[in-house]
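K.L.:
I would like the atomic coordinates for the input below:
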Amino acid sequence: MKEEITLRKATEQDLDRIVEMLADDVLGSKRECYQHPLPSSYTEAFKAITSDPNNELIVACYANEVIGVQQITFTPYITHQGGWRATIEGVRTSSSVRGKGVGTKLIEWAIQRAKARGCHLIQLTTDKKRDDALRFYEHLGFSATHEGLKMKL
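P.N.:
Alright, predicted model coming up:
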C-alpha cells in the first residue's frame, strides 16, 4: 500500500461502508442486513455509540476509502481496584486489503488508546469458528486466558 493508512472516528457518512464490511464474511452475512437504505437500527446504534464518551467507532482509511473498522468500549469495574478495561468489538477489514496490515494497525491503535485512557486491561472476543482471527490476535499478544460465554436474547 503506497499511501499511509489513517485512522479516525467514524462519521455517519461511513455507516453504509461499515455495515458492508460487517456483512462481508460467512458469519456476518448471516446476521447483518446490508441493504439500501440501511435499516434504521444501524443509524440508531451509530448515534448511541458516538454520543457515549466511553465508546469510539474507529475507521481505517486508505486514499479516502474506508477499509477497516473497530469499536472500542471503555468500562469501569469494581474489580482490579476499580480499574478500567477496554473492549474491542466489531473488527473488520475490507476483503480487498486483508493481510496487508490494516487489522494490525487498528488493534495497535486500540491498545495505545486504552493505555492513554488509563485502562489496566484490553480484551476482545472472537468467534470460535474464526481460526485465522484467533491466530491473528494471539500474534499481537492476546492470550485466551478466560472462557467466554454468551447468551442470545
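
K.L.:
drop to CA atoms for contacts and neighbour counts, all remaining ones
P.N.:
Fine.

K.L.:
what ranges does this protein have for its helices?
P.N.:
Residue ranges of the helices in the chain, as given by DSSP state H, are 15-23, 28-31, 40-51, 79-82, 102-116, 131-139.

K.L.:
what residues of the second one count as buried?
P.N.:
Read that as helix 28-31. The neighbour-count check on helix 28-31 (16 or more other Cα atoms under 10 Å) flags residue 28 as buried.

K.L.:
run through who's touching it.
P.N.:
22, 23 (Cα atoms under 8 Å, 6 or more residues apart in numbering).

K.L.:
quick one: distance of that helix to the chain centre.
P.N.:
Taking Cα atoms, centre = their mean, to the nearest Å, one finds the center of helix 28-31 at 16 Å from the center of the full chain.

K.L.:
quick one: closest of the helices of the chain to residue 6.
P.N.:
Residue 6 lies closest to helix 102-116 among the helices of the chain, at 9.1 Å (Cα to Cα).

K.L.:
okay, the angle between that closest one and helix 131-139?
P.N.:
40 degrees (axes from the mean of the first three to the mean of the last three Cα atoms, to 10 degrees).

K.L.:
mind giving me the packing neighbours of helix 102-116?
P.N.:
Counting contacts by 3 or more Cα pairs under 8 Å, 6 or more residues apart in numbering; DSSP states H and E, helix 102-116 packs against strand 65-76, strand 84-93, strand 119-124.

K.L.:
before we compare anything, build this one as well:
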Amino acid sequence: MKFRKATIKDIPTIIKMISDDALASKREYFTTTLPKTYYDAFERIDSDSNQELTVVIDDKDEVVGVFQMTFIPYLTYQGGIRAQMEGVRVHKGHRNQGIGKSIFQWAIQRTKERKAHLLQLTTDKKRPDAIRFYESLGFKPSHEGMKMHF
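P.N.:
Sure, this is the predicted structure:
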C-alpha cells in the first residue's frame, strides 16, 4: 500500500468513492462526465499549501482510498496548528482489510511532521460503525459539533 498526492486524473475515482455511501449519495453527483465544480474544487485544494488530498494505492496501482487533510494555523495553543481529516473513504471492494487503519496511522505521522498539536475529525452521528472505528484508534468525542448549511 502506497500513499501519494492526488492528481486531477484521480478525481473520477475519488468522487465515485465519496458518493458510494448512503449519506453522501444524497449530496454528491457521480456520472461518467463529472460536473466542472469537482475539478474547480480540486484546483483550489491543489494550490493551497495547507490542503493535502491523498490517495491510497494498492499493489495493482489502483486507487483504493482517499482522504483530505487541512492544516489550520490559529492563535490559540500559542499559535498552534490543528490538522483536520475530511472525506475519508475506502473503496467498497477493499473494506475490512486494514486500509482505514493504515490511513490514520499515516495521517497521524503526517500531523506530527507538520508540527500540528492535534488531529481532529467530524463524523455524522448516523455513522455508528465509523464512530466506533475512530474511537478504537484513540479519538475521543470531546466536543459537540454544530453546522449551519446554506
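
K.L.:
export the helices of the first structure to TSV and tack on distance to residue 73 of the first structure?
P.N.:
Converted to TSV, the helices of the first structure look like this (distance: least, Cα to Cα, whole Å):
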stretch	distance to residue 73 of the first structure
helix 15-23	17
helix 28-31	21
helix 40-51	9
helix 79-82	16
helix 102-116	9
helix 131-139	18
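
K.L.:
return the most buried member of those.
P.N.:
Stretch with highest mean neighbour count among the helices of the first structure: helix 15-23 (a mean of 20; mean count of other Cα atoms under 10 Å).

K.L.:
any idea how many residues pack against residue 149 of the first structure?
P.N.:
Close neighbours of residue 149 of the first structure, defined as other Cα atoms under 10 Å, add up to 6.

K.L.:
could you do residue 87 of the second structure as well?
P.N.:
17.

K.L.:
that one against residue 17, yeah?
P.N.:
No. Taking contacts as Cα atoms under 8 Å, residue 87 of the second structure lies outside contact range of residue 17: 9.5 Å.

K.L.:
picking that back up, include distance to residue 39 of the first structure when you put the helices and strands packed on helix 102-116 of the first structure into TSV, please.
P.N.:
Below are those laid out as TSV (distance: least, Cα to Cα, whole Å):
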stretch	distance to residue 39 of the first structure
strand 65-76	19
strand 84-93	18
strand 119-124	27
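
K.L.:
residue 137 of the first structure is nearest to which of those strands?
P.N.:
Going by Cα to Cα, the one of these nearest residue 137 of the first structure is strand 119-124, 9.0 Å.

K.L.:
quick one: average offset of the closest one versus the second structure, please.
P.N.:
Its aligned residues in the second structure lie a mean 0.5 Å from strand 119-124 of the first structure after superposition (mean Cα distance after the TM-score superposition for the first structure).

K.L.:
okay, buried residues for that strand please.
P.N.:
Buried residues in strand 119-124 of the first structure (16+ other Cα under 10 Å): 119, 122, 124.

K.L.:
residues near whichever residue in the second structure pairs up with residue 101 of the first structure, how many?
P.N.:
With TM-score structural alignment as the matching criterion, the partner of residue 101 of the first structure in the second structure is residue 98. Counted with other Cα under 10 Å, the neighbours of residue 98 of the second structure add up to 10.

K.L.:
mind checking how far residue 98 of the second structure is from residue 137 of the second structure?
P.N.:
Residue 98 of the second structure sits 12 Å away from residue 137 of the second structure, taking Cα to Cα, to the nearest Å as the criterion.

K.L.:
any idea how far residue 5 of the second structure is from residue 88 of the second structure?
P.N.:
For residue 5 of the second structure relative to residue 88 of the second structure (Cα to Cα), the value is 14 Å.

K.L.:
when these two are compared, which one has more neighbours?
P.N.:
Set residue 5 of the second structure next to residue 88 and count neighbours by other Cα under 10 Å: residue 88 wins out with 19 against 13.
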